[in-house]
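[1] sequence and predicted structure below; questions after.
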Amino acid sequence: MTTRPARTQLGSTGPATSALGLGCMGMSALYGPADETESIATVHAALDAGVTLLDTGDFYGMGHNELLIHDALRSRNREDVQISVKFGAQRGPDESWLGYDASPAATKTALAYTLRRLRTDYIDVYRPARLDPNVPIEETVGAIADLVKAGYVRHIGLSEVGAATLRRAAAVHPISDLQIEYSLISRGLEAEVLPTARELGIGITAYGVLSRGLISGHWSNDRAVDKADFRGFSPRFQGDNLAHNLSLVEALRAIAEAKGASVAQVAIAWVSSRGADIVPLVGARRRDRLTEALGALDVTLSQADLDAIEAAIPAGAAAGERYSAAQMAHLDSEH
């Protein structure tokens, strides 16, 4: 039987939660069509397995993901689940991306709609999806702090911000956690952001731990990509970049097979091994992928294993940026 995830706390001030979370974005957006019935069954399976942290964004499927989570939680006790919500991304009716708005009025309006879609009285962790270049982070955090005082939000998180922004935000209100991409091939936070978060007592919720399936062990050079799947445009999934990155996966596969584990399980276990303050989010859309991800809890990496992984995939080994140039420009964490 697969081990149940341990209980942990998001940072020094955040909620108690499971040490592994479920990222729900792919159930509604960006990875092509998903089966809604299977998605809900996957959420139920995660909860039954002891995963209590559900991560979403109000712009995932233009509200669809929040509605889906509401449907999945109909028969569950709200107090047993921690819901983390990102806001601020602006979308057009044609699903185009229009920028970010994390002004105080937009922040409070977004939360009002989120509470209605989720049919809940509060959000456990509320966070801007990106730093709004037109709004000082102090104003955004101050607006969420108002919502905390009013009881609509329990904790404040951030997403993809740099060390300086973390410090400015934490000076206004305690920050529970920083959501940021972290995987064997996305390690940019290690130099400055992670040490600063630890200094401030801010936890890390790590998304993209399998680099959107690229290092899952299931991706192939000839895989067809749906036109609605953003991986069809992602630099790391293109041409020579893809071939190079898949060669890294094969090096990791040899290590995984020697341990009797899958590539995905070793990749997830590696992120977990980086510290007790790091909670990986797995983006499973199906129960079989969830089962595989949960198997990472049974994988213990020795120092020899970690050394072998580092030799196979050293920091900076990936070919291509993690987003397009336009999207990278929105990442305060990369500046």
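    On my side now, so go ahead. Residues are numbered from 1 along each chain as shown.

[2] can we go C-alpha only for contacts and neighbour counts from here?
    Will do.

[3] which of the three states applies to Leu47?
    helix (DSSP: H, G, I helix; E, B strand; the rest coil).

[4] near it, how many other residues are there?
    The local packing of Leu47 (other C-alpha atoms under 10 Å) involves 20 other residues.

[5] okay, one more to line up with it:
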Amino acid sequence: MSSKTARLGGTASNVIVGKIGHGLMMMTWRNPPVSDEEAFASLKAGMDDLPPGTKMFLNSGEFYGINPPSANLELLARFFERNPSYADKAFLSILGCSEAALERKVNFILAKLRGTKRLDLIEPARIIHGVSIEQSTRIMAKFIAQSKFDHIGLSEVRADHGHPVSAVEIEVSPWSYTQETKDVISTCEELGIAVIAYSPLGHGFLAGKWRSYNDLENTDITPADNMLRQFSRFQRDNFNHNLALASALNAIATKKGITAAQLCIAWVSSLGPNVVPIPGSSYVARTLENCASGNIELTAEDLEEISNAMSVYTVRGTRY
């Protein structure tokens, strides 16, 4: 059982979540989506692995689906409808509201959930064009007063945009750890805000999902894999260059007797007591493997090896 926990911030400072959360995008960002049976078993496994009184941070999105875009929300509604006892075991965060019409978007999300689970937190998807953070958080606060949801988060923001919110979601992994990332983590820790770290495995690259560029070309293409081909780091020359970092991390993990995925998740988790990695998983075995990462202790020697690998095998290409 996972034992490490983290505390959220702001108005959710009384909420204790497991140190490893669960990103849900890939359950439905594929065609066909994962079956309800497999997805539900994965969700249950993660929440059943937590200590009593602890919630699992579940990260969904308004648009995390192919057909329809709201497929992830609808999957969650079916899950909580059939498993109502799990509603209190989950802290549900929805990424969305990417347009200025915030109220319409919030109401859309609530309608898709059908009252099966209280919406705990909403994050505007990055900075809303033409709307300042101050404006959007004031609008969100009105929705909280109307009891539409309980807490506010932010996504993809810089450290100098610190606000009394409950969580800030940013990408963090051994190949996505810039000075700006460090500043956000440091500032959030000072302000008592949780950092929700998405893509801790570099979209699967650092976990060894692909061993060569040909693997990416020949794989049974999912929409997400196809999308990755457009990313700079996944272009052929950059891909081949970046394999060196993935190989180095895998060697460190093998020596420690864990998987490369667990090494990356444990490393992200080690960046602060307020940092909650949210690796994606659609199947029970992988969910439990991810959750077990929260109990892995990285020694000073481990951390130095990882840091050296990141310094020697620098990443080529931008994130998007």
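    Sure thing, it's come through. What you are looking at is a predicted structure, and each value in this text was computed from that prediction instead of being measured.

[6] and for whatever residue of the first structure lines up with Gly9 of the second structure, the neighbour number?
    In the first structure, Gly9 of the second structure lines up with Gly11, judged by TM-score structural alignment. A count of neighbours around Gly11 of the first structure, defined by other C-alpha under 10 Å, yields 24.

[7] show me what Tyr184 of the second structure aligns to in the first structure.
    One correction, residue 184 of the second structure is Val, not Tyr. So, by TM-score structural alignment, Val184 of the second structure is matched to Val193.

[8] correct me if wrong: that match contacts Thr165.
    No: look at Val193 of the first structure against Thr165 with C-alpha atoms under 8 Å: they stay out of range, at 9.8 Å.

[9] so those two - more neighbours on which side?
    Each of Val193 of the first structure and Thr165 has its neighbours counted (other C-alpha under 10 Å); Val193 has more, 23 against 19.

[10] would you state the strands of the stretch 201-335 of the first structure in chain order?
    203-207, 278-282 (DSSP state E, counting those that start in this stretch).

[11] kindly apply the preceding question to the stretch 51-200 of the second structure instead.
    With strands called from DSSP E, counting those that start in this stretch, the stretch 51-200 of the second structure shows them at 56-61, 90-96, 121-124, 151-155, 167-171, 194-198.

[12] can you tell me which residue is spatially central in the first structure?
    With distances taken as C-alpha atoms, centre = their mean, Tyr207 lies nearest the centre of the first structure, 2.8 Å away.

[13] show me what that one lines up with in the second structure.
    By TM-score structural alignment, Tyr207 of the first structure lines up with Tyr198.

[14] chain neighbours aside, what residue packs nearest to that match?
    Glu171 (4.8 Å; C-alpha to C-alpha, 6 or more residues apart in numbering).

[15] so that neighbour makes contact with His203?
    No: with contact defined as C-alpha under 8 Å, Glu171 of the second structure and His203 do not form a contacting pair (10.3 Å).

[16] who has more neighbours out of those two?
    Comparing Glu171 of the second structure with His203 by other C-alpha under 10 Å, the one with more neighbours is Glu171, at 21 against 16.

[17] for the more buried one, what are its contacts?
    Glu171 of the second structure sits next to 156, 197-200 when contact means C-alpha atoms under 8 Å, 6 or more residues apart in numbering.

[18] please redo it, this time with the cut-off set to 6 Å
    When contacts are counted by C-alpha atoms under 6 Å, 6 or more residues apart in numbering, Glu171 of the second structure is found next to 197-199.

[19] residues in contact with the equivalent of Asn65 of the first structure over in the second structure?
    Using TM-score structural alignment, the equivalent of Asn65 of the first structure in the second structure is Asn72. With contact taken as C-alpha under 6 Å, 6+ apart, Asn72 of the second structure is in contact with 28, 64-65.

[20] dump those into TSV; add neighbour count and distance to Pro124 of the second structure as well.
    TSV is the format used below for the contacts of Asn72 of the second structure (neighbours: other C-alpha atoms under 10 Å; distance: C-alpha to C-alpha, whole Å):
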residue	neighbour count	distance to Pro124 of the second structure
Thr28	27	20
Tyr64	23	14
Gly65	23	17
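
[21] for those residues, which one is nearest Ser212 of the second structure?
    Nearest to Ser212 of the second structure among the contacts of Asn72 of the second structure: Thr28, at 25.8 Å, using C-alpha to C-alpha.

[22] now the spatially closest residue to that closest one that is not a sequence neighbour: how far from Gly130 of the second structure?
    The shortest distance from Thr28 of the second structure to any non-neighbouring residue, by C-alpha to C-alpha, 6+ apart, is to Gly65 (5.0 Å). Look at Gly65 of the second structure and Gly130 of the second structure: by C-alpha to C-alpha, to the nearest Å, they are 26 Å apart.

[23] is it true that the residue nearest to the centre of the first structure touches Gly283?
    No: in this structure, Tyr207 of the first structure is not within contact of Gly283 by C-alpha atoms under 6 Å, at 8.1 Å.

[24] contact partners for Ile109 of the second structure?
    Contact criterion C-alpha under 6 Å, 6+ apart gives no residues in contact with Ile109 of the second structure.

[25] map it onto the first structure.
    Ile109 of the second structure maps onto Thr114 in the first structure, by TM-score structural alignment.

[26] any idea how far that match lies from Thr120 of the first structure?
    9 Å.

[27] what does Phe237 of the first structure give?
    Distance of Phe237 of the first structure to Thr120 of the first structure, computed by C-alpha to C-alpha: 38 Å.

[28] those two - which one has more neighbours?
    Counting neighbours by other C-alpha under 10 Å for Phe237 of the first structure and for Thr120 shows that Phe237 has the greater number, 25 against 12.

[29] and that one, what pairs with it in the second structure?
    In the second structure, Phe237 of the first structure lands on Phe234 (TM-score structural alignment).

[30] equivalent analysis for Val279 of the first structure, please.
    The criterion is TM-score structural alignment: under it, Val279 of the first structure has Val276 as its aligned partner in the second structure.

[31] hmm, Ile196 and that match touching each other?
    Yes: checked against C-alpha under 6 Å, the pair Val276 of the second structure and Ile196 is within contact range at 5.0 Å.

[32] tell me which of these two has more neighbours.
    Val276 (32 against 25).

[33] check contacts around that one.
    With C-alpha under 6 Å, 6+ apart, Val276 of the second structure has these contacts: 19-20, 196-197.

[34] before we move on, back to that, would a markdown table of the contacts of Glu171 of the second structure with distance to Arg78 of the second structure be doable?
    As requested, those are exported to a markdown table (distance: C-alpha to C-alpha, whole Å):
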| residue | distance to Arg78 of the second structure |
| --- | --- |
| Ala197 | 26 |
| Tyr198 | 24 |
| Ser199 | 26 |
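
[35] cheers, nothing more for now.
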